[in-house]
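1. when you get a sec, could you give me coordinates for this:
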Amino acid sequence: MSRIDDTYIKDLLERLVNRPSPTGYTDEITRMCCDELSELGISYDITRRGAIRAKIEGENSQPARSIIGHIDTIGAQIKRLKENGRMSVAPIGTWSPRFAEGARCTIFTIDEGAFRGTILPLKASGHTFGDEVDTQEASWQNLEVRVDIRVEDKADLEAAGFNTGDFVAIDPQPEFLDSGYLVTRHLDDKGGVAAMFAAMKSLKESGARLPVDVYFLFSITEEVGHGATGVLTQDIASMIAIDNGTVAPGQESREFGVTIAMGDRVSPFDYHLTQKLIRLCKENDIEFQRDLFRYYRSDSASAIESGEDVRTALVTFGIDSSHGWERTHIHSLHSVARLICAYSTSEVEIPRDKEDLGDIEGFTEQPMERHKDEKWEGKDESPDRPKKE
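-> The predicted model follows:
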């Protein structure tokens, strides 16, 4: 089994979360990831808008495999400059205004550079509004950005260079504890990206044998629903998304081990690819659990919806308070990196996948035999029970 460098995971994760990248403002995080790929000696291409397609070559080019994570995060945009010298704000991605209240942030203007600020509720002072600070509805319409320069009205904001549409990046405030817990905003999905890089580092340093080419993909628009669009190649027959698994009541995800997602709000994941990942966890003693997500979609959904005929699966690391004050444990990211390595070095089980189309020969099978209920063996048949086979 390839060695995973946990120190590398944490160091890279800290650098990733501290590089702002709300969807639509991802050029610099793309540059950072490309620099890291060059350091590891891994070749890559980038699309027009900045999605990354890196490749570690295997013994054969097809059926190629891919691992995908996203480097964009939730964030916000300036919606309107207000007469009181503050700015209303709209979300990028889906996240609760409850987690925007009080957030420190950076506002990126086109011509005047970046400014620091805070997202505040309209009624922020208990000394002025009394109990209304507790009863005001949590909504994006009730938030505004207070920028940390002297501005008193809309004209001052305009003179300072602010405009509708300016991007707002939320401070990550990372805290990595000796207990192994990693607490920071934007673990979704920079935790997954750090695990992917750790797996690539391990594969390169160990000189591991890869039966087929493995593409490591980094999308830039997952938080708005179309991340994997346009980044796959025709050689790719399977794609595993690496993303967060929600740790919450009613879910099976945990902050330890890996979670194999069986389905999300779009569809079940590919049966054969998912079952292979489960087998790899068992064979390599990787702690795991299964989960099913009702209010969740990942890069796999955008690939299928765009017409890609690829097998998809989702491997997650557990996040408590996803899209809020996020937390995971290094054990989970370590486990994800191990599974990526195990999958990358595993033998191809469906050779037919190298062809886009073919006849029935070599096509997959799913078990259909009835379970034999030993409890009824040798007993008289019940009239309301199907005859035993």
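
2. when you work out contacts or count neighbours from here on, use the C-alpha atoms and nothing else.
-> Noted.

3. just the helices in the stretch 201-350 of the chain please.
-> Secondary structure of the stretch 201-350 of the chain by DSSP state H, counting those that start in this stretch: the helices cover 271-283, 299-305, 330-345.

4. including distance to Leu81 and mean neighbour count, could the ones you listed go into a markdown table?
-> Compiled in a markdown table, the helices of the stretch 201-350 of the chain are given as follows (distance: least, C-alpha to C-alpha, whole Å; neighbours: other C-alpha atoms under 10 Å):
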| stretch | distance to Leu81 | mean neighbour count |
| --- | --- | --- |
| helix 271-283 | 49 | 17 |
| helix 299-305 | 34 | 22 |
| helix 330-345 | 41 | 25 |
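
5. so can I have JSON lines of the ones you listed showing distance to Thr30?
-> Output for the helices of the stretch 201-350 of the chain, formatted as JSON lines (distance: least, C-alpha to C-alpha, whole Å):
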{"stretch": "helix 271-283", "distance to Thr30": "29"}
{"stretch": "helix 299-305", "distance to Thr30": "17"}
{"stretch": "helix 330-345", "distance to Thr30": "21"}
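
6. Ala199 is nearest to which of the ones you listed?
-> helix 330-345 (4.9 Å; C-alpha to C-alpha).

7. just checking, what packs against the closest one?
-> Using 3 or more C-alpha pairs under 8 Å, 6 or more residues apart in numbering; DSSP states H and E, the elements in contact with helix 330-345 are helix 6-17, helix 187-206, strand 258-263, helix 271-283, strand 311-320.

8. among the helices of the stretch 201-350 of the chain, which comes closest to Met200?
-> helix 330-345 (7.9 Å).

9. the inter-axis angle of that closest one versus helix 6-17?
-> Orientation check (axes from the mean of the first three to the mean of the last three C-alpha atoms, to 10 degrees): helix 330-345 against helix 6-17 gives 100 degrees.

10. one step back: wait, which of the helices and strands packed on helix 330-345 is closest to Gly165?
-> helix 6-17 (22.5 Å).

11. from the contact counts, what lies against the closest one?
-> Judged by 3+ C-alpha pairs under 8 Å, 6+ apart, the packing partners of helix 6-17 are helix 187-206, helix 330-345.

12. identify the residues contacting it?
-> Residues outside helix 6-17 that contact it (C-alpha atoms under 8 Å, 6 or more residues apart in numbering) are 29, 172, 174, 176, 184-187, 190-191, 194-195, 197-198, 330, 333-334.

13. list only buried entries from these.
-> Buried members of the contacts of helix 6-17, counted by 16 or more other C-alpha atoms under 10 Å: 29, 172, 174, 176, 184-187, 190-191, 194-195, 197-198, 330, 333-334.

14. before we move on, the earlier item: would you reformat the helices and strands packed on helix 6-17 as TSV and include distance to Tyr25?
-> Shown next, in TSV, are the helices and strands packed on helix 6-17 (distance: least, C-alpha to C-alpha, whole Å):
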stretch	distance to Tyr25
helix 187-206	15
helix 330-345	26
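
15. one more to line up against the first:
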Amino acid sequence: MNYPDTEQTMKLVANLVSIPSPTGNTYEVITFVEKFLNELQIKTMRNHKGGLIATIEGNDSSKHRMLTAHVDTLGAMVKEVKASGRLKIDLIGGFKFNSIEGEYCQIETNSGKKYTGTILMHQTSVHVYKDADKIERNQENIEVRIDEKVHNAEDVKALGIEVGDFISFDPRVQVTSSGFIKCRHLDDKASVAILMQLIKQIKTENISLPYTTHFLISNNEEIGYGGNSNIPEETVEYLAVDMGAIGDGQSTDEYTVSICAKDASGPYHYELRKKLVQLAEENHIPYKLDLYPFYGSDASAAIRSGHDIVHGLIGPGIDSSHAFERTHQSSIENTAKLLYHYVQSNLI
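-> The predicted structure follows:
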């Protein structure tokens, strides 16, 4: 079986996570994906929200499939330029302040100029603040130290930095000799890379799909509504490709493809879930079934918005989600294998 090239997918993941794209500021990364697909002569369009939709015609155009993965990531905005010349921040997406403490970051101004900085506790120095380890990590105490000569708010504003400017986090991507990739933003750029490689294989090998299939690269998933629109009326099945969450009580790991049975939005479509399991078993693809208690996907957003579709969720297992994430190439490979068989299968 000629599956998508995992080594190329890993390189693509590394490229994607290196492009800053906090929710609300995703033009650059969408353009990257768009160029990749256009070079393959894949039909694409952007929706008004800034997401990208690629379409491959199938043998049956009366019934459609849609697959989605999101390129938007966690990030922040400038909440206040402080009198000290440092920045108070407001979070974009569902994560905690402690997960970004000590991180390098980039501030992008309204004019497009970019400055670097570090996210720190105001009370960082143990030589000055004896209770530095006990002080709460929150909006009042976390701030950005800008890598420029600034002494006050006026100095900062003279740089062009203002309230509402986007802040992105250094991904710190590393690929290890043991097959791991670790960085921020594997959620969900690992899945985006998998879909890009799948589309490339379909095109270059002239694979015939049974149904017209749309691939939505969404850009508002982290705030809850990335995949809830631009779903053609003919769409029957809608599959979100997003990370599997790892932790105590979870069955998901970094080596298999995770198939979600239920998340905070409720159960995913039972018959589609069973079909995904069947495809994995028939093709000897290692998988894990799991439930995610504090999770929602583009597929659950589509259901909430009133679309009459069959919805499902699969993805690579990601450790330490919404923080310093990691997965193994085998999880990416097994997710790609299941998707390869899924897009060529019949509807349930």
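
16. just to revisit the earlier point, the helices of the stretch 201-350 of structure 1: which one's closest to Asp320 of structure 1?
-> Among the helices of the stretch 201-350 of structure 1, if distance is taken as C-alpha to C-alpha, the winner is helix 330-345, at 12.1 Å.

17. what's the mean deviation for the closest one versus structure 2?
-> Aligned to structure 2 and superposed, helix 330-345 of structure 1 gives a mean residue distance of 0.8 Å (mean C-alpha distance after the TM-score superposition for structure 1).

18. in space, not sequence, find me the middle residue of structure 1.
-> For structure 1, the residue nearest the mean C-alpha position is Asp243 (3.1 Å; C-alpha atoms, centre = their mean).

19. tell me which residues are up against stretch 217-232 of structure 2.
-> The contact list for stretch 217-232 of structure 2 (C-alpha under 8 Å, 6+ apart) reads 23-24, 26, 30, 47, 49-53, 64, 66, 68-74, 92-94, 192, 216, 296-299, 301-305.

20. restricted to strands, list these.
-> Among the contacts of stretch 217-232 of structure 2, the ones falling in strands (DSSP state E) are Leu52, Ile53, His64, Met66, Thr68, Ala69, His70, Ile92, Leu216.

21. work out the gap between stretch 251-263 of structure 1 and the centre of the chain.
-> Mean C-alpha position of stretch 251-263 of structure 1 versus that of the full chain (C-alpha atoms, centre = their mean, to the nearest Å) differs by 13 Å.

22. next one: stretch 85-102 of structure 1
-> That offset, for stretch 85-102 of structure 1, works out to 21 Å (C-alpha atoms, centre = their mean).

23. what range in structure 2 matches that stretch?
-> Matched against structure 2 by TM-score structural alignment, stretch 85-102 of structure 1 falls on residues 85-102.

24. may I see the buried residues of that stretch?
-> Buried residues in stretch 85-102 of structure 2, counted by 16+ other C-alpha under 10 Å: Gly85, Arg86, Leu87, Lys88, Ile89, Asp90, Leu91, Ile92, Gly93, Phe97, Ile100, Glu101.

25. now render those as CSV, adding distance to Tyr129 of structure 2 and secondary structure.
-> Formatted as CSV, the buried residues of stretch 85-102 of structure 2 follow (distance: C-alpha to C-alpha, whole Å; DSSP: H, G, I helix; E, B strand; the rest coil):
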residue, distance to Tyr129 of structure 2, secondary structure
Gly85, 20, coil
Arg86, 18, coil
Leu87, 20, strand
Lys88, 19, strand
Ile89, 22, strand
Asp90, 24, strand
Leu91, 25, strand
Ile92, 29, strand
Gly93, 30, coil
Phe97, 19, helix
Ile100, 20, helix
Glu101, 16, coil
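
26. just those now: which is nearest Thr235 of structure 2?
-> Thr235 of structure 2 lies nearest to Gly93 out of the buried residues of stretch 85-102 of structure 2, by C-alpha to C-alpha, at 28.5 Å.

27. quick one: Cys281 of structure 1 and Arg290 touch, right?
-> No. Using C-alpha atoms under 8 Å, Cys281 of structure 1 is not in contact with Arg290; the gap is 11.4 Å.

28. selecting buried members of the contacts of stretch 217-232 of structure 2 in ChimeraX, what would you type?
-> Buried members of the contacts of stretch 217-232 of structure 2, defined by 16+ other C-alpha under 10 Å, are picked up in ChimeraX with:
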select :23,24,26,30,50,51,52,53,64,66,68,69,70,71,72,73,74,92,93,192,216,296,297,298,299,301,302,303
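
29. counting neighbours, what do you get for the residue nearest to Arg290 of structure 1 when sequence neighbours are not counted?
-> The shortest distance from Arg290 of structure 1 to any non-neighbouring residue, by C-alpha to C-alpha, 6 or more residues apart in numbering, is to Ile260 (4.8 Å). Per other C-alpha atoms under 10 Å, the neighbour tally for Ile260 of structure 1 reads 25.

30. I'd assumed Ile286 was in contact with Ile260 of structure 1.
-> No. Ile260 of structure 1 lies out of contact with Ile286 (C-alpha under 8 Å); the separation is 11.5 Å.

31. can you tell me the closest non-neighbouring residue to the counterpart of Val175 of structure 2 in structure 1?
-> In structure 1, the residue equivalent to Val175 of structure 2 is Phe176, according to TM-score structural alignment. Closest residue in space to Phe176 of structure 1, ignoring its immediate chain neighbours: Leu182 at 4.6 Å, by C-alpha to C-alpha, 6+ apart.

32. circling back to that earlier point, mind putting the helices and strands packed on helix 330-345 of structure 1 in TSV, distance to Thr221 of structure 1 included?
-> Output for those, formatted as TSV (distance: least, C-alpha to C-alpha, whole Å):
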stretch	distance to Thr221 of structure 1
helix 6-17	16
helix 187-206	12
strand 258-263	21
helix 271-283	25
strand 311-320	17
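
33. between these, which one is closest to Glu158 of structure 1.
-> By C-alpha to C-alpha (comparing all of these), the closest turns out to be helix 6-17, at 30.0 Å.

34. Asp264 of structure 1 reaches Arg290, doesn't it?
-> No. With contacts defined as C-alpha under 8 Å, Asp264 of structure 1 does not count as touching Arg290, sitting 12.0 Å away.

35. nearest spatial neighbour of Pro171 of structure 2, skipping sequence neighbours?
-> Nearest non-adjacent residue to Pro171 of structure 2 (C-alpha to C-alpha, 6+ apart): Arg184, at 4.6 Å.
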